[in-house]
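S.K.: okay, structure incoming, though there's no sequence with it:
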């Protein structure tokens, strides 16, 4: 889906509160307030599988902040954030604009629930600094045609393409690696790709299958991938140090803890030459 013609997205008539929603479940993991009983029930079942579920969600959010800050400090002023989720503290534009007040951030998500929250959060910002677009990651060509995205890409400046905790909601049948290649091919030289992705690498096979099973009744399915599968998203890019690591170990701002090496999110940032 592309952006709305009038730029105004009204709240959906039916939020389907009886169906667990991944964005609301993630909000619950992070300690937010934008969720319903069905979301909390499903999230609690997932968290019962491992004490690292909430830790992993928090670690993923912290990685977003460090990665965006690093990219902004490196001179990046243009950000395309796809699959944004329900806004919480430390959103991309807030982090980037602490470094560069003129940083431009385009948020894209295919979920009206998320977009309603995002538009409310951004109601006090200027259109020149932030934009919210309804789009589906499974349709990269439509994303690249969105006027807000074209404006960022046509600037010729390096762009940070952010795919935090979204690719694991893309089935193999939709060829997520081809989707990422299409988007990266459109980026100017000197741009970056930042990814975080859920994994079952650190769980016994039987337990690793239980997480996706609990998402089968949710509005989006979960496909966890191995380190090797996630690494393929960076084909043709120069991985920044320390490479593809668990989320807490990507340029940590504190002393690592033993559990950090088993957090169920791979995280990395690559640069396009």
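M.R.: Yes, it's here. As the structure is a prediction and not an experimental result, all values here were calculated from the model. Residues are numbered from 1 along each chain as shown.

S.K.: use CA for all of it now, contacts and neighbours both
M.R.: Noted.

S.K.: contacts only, for the residue nearest the centre of the chain.
M.R.: Nearest to the geometric centre of the chain sits residue 164, at 2.3 Å (CA atoms, centre = their mean). Applying CA atoms under 8 Å, 6 or more residues apart in numbering to residue 164 gives the contacts 60, 64, 82-84, 194-197.

S.K.: one more: residue 269?
M.R.: 67, 192-195, 239-240, 243-244.

S.K.: can you pull out the strands in this protein?
M.R.: Using DSSP state E, the strands of the chain run over 78-82, 104-109, 130-134, 159-164, 192-198, 238-239, 245-246, 265-271.

S.K.: ok, residue 182 touching residue 138?
M.R.: No - Residue 182 sits out of contact with residue 138 when judged by CA atoms under 8 Å, with a separation of 10.8 Å.

S.K.: second structure follows, compare the two:
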């Protein structure tokens, strides 16, 4: 049995998953009643008819597309998308292949629904594969990816809307270090992360949102501040325009719902320097 044929784990339709909730926010149909109920609760908490939540999901997806395009145009021919989520329009391999037709793409996820859908989508694509992997075990995830990618050449590693589902700050910092360790010069690190600046979110809304996510398979939604997310890129060349709200990252026609400038999702792309900095 090949890796792509291995059966996915058990699916419990009664427990919401963040992947299926995100699919619902994007207008997809690969979700269950429990996912829709949880997502609608987030919509209610957001107010404004849920415009912020839905537009933020679309803005985050747009950031992913533009970041992959930037990496591909910079010469990156390999991509590792961690916590890929359910397939939708403009998946990483589709974006990359428009620029680099033979780019190698590895998706990694531990959600059985994601694994089933992705394996069906990728049937017959010789350049793209999905592997089962867990961000809590970044070394194991990299080992699985290394069966398909050459880490002796530049790789773009994507952790898009991933780390805010991990509560331990030290663990996330360690995961980032592990993911960066094998990256050679020219590699890219692409991250987006939920944030709320101090004093910009009502305690009731934040508490309600966290309670909804506690009941999902992720078990958490953990906002971090700008400085914490910025530290994930320390030592990398942070591409212009830097770490900014995802709707503002190289977007000529930004989608900005009322109030999104008070929080939402930050996005940034860091590149491993092509030359080591001079000492002294």
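M.R.: Good, I have the coordinates. Source: prediction; values computed, not measured.

S.K.: mind checking the TM-score on these two?
M.R.: After superposition, the two chains reach a TM-score (TM-score structural alignment, normalised by the length of the first structure) of 0.91; 265 aligned residues with a CA RMSD of 1.8 Å.

S.K.: keep only the contacts of residue 269 of the first structure that are still in contact in the second structure, please.
M.R.: Here is what carries over to the second structure from those, by both residues aligned by TM-score structural alignment, their matches' CA atoms under 8 Å: 67, 192-195, 239-240, 243-244.

S.K.: which among these end up buried?
M.R.: 67, 192-195, 239, 243-244 (16 or more other CA atoms under 10 Å).

S.K.: from the residues you listed, pick the one nearest residue 36 of the first structure.
M.R.: Nearest to residue 36 of the first structure out of these is residue 195 (CA to CA; 28.1 Å).

S.K.: give me the aligned partner of that closest one over in the second structure.
M.R.: By TM-score structural alignment, residue 195 of the first structure lines up with residue 191 in the second structure.

S.K.: same deal with residue 138 of the first structure?
M.R.: So, by TM-score structural alignment, residue 138 of the first structure is matched to residue 136.

S.K.: again, but for residue 249 of the first structure
M.R.: Under TM-score structural alignment, residue 249 of the first structure pairs with residue 248 in the second structure.

S.K.: wouldn't residue 63 of the second structure be in contact with residue 246 here?
M.R.: Yes - using CA under 8 Å as the test, residue 63 of the second structure is close enough to residue 246 to be in contact (5.5 Å).

S.K.: and those two? which has more neighbours close in?
M.R.: residue 246 (30 against 26; other CA atoms under 10 Å).

S.K.: pretty sure that one contacts residue 261?
M.R.: No - the criterion here is CA under 8 Å, and residue 246 of the second structure misses it with residue 261 at 10.5 Å.

S.K.: all helices of the second structure, in order?
M.R.: Assigned by DSSP state H, the second structure shows helices spanning 18-25, 33-46, 51-73, 92-99, 112-121, 138-145, 169-180, 203-214, 226-231.

S.K.: can you put the strands of the first structure in CSV and add distance to residue 49 of the first structure?
M.R.: CSV is the format used below for the strands of the first structure (distance: least, CA to CA, whole Å):
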stretch, distance to residue 49 of the first structure
strand 78-82, 28
strand 104-109, 28
strand 130-134, 33
strand 159-164, 22
strand 192-198, 14
strand 238-239, 32
strand 245-246, 19
strand 265-271, 15
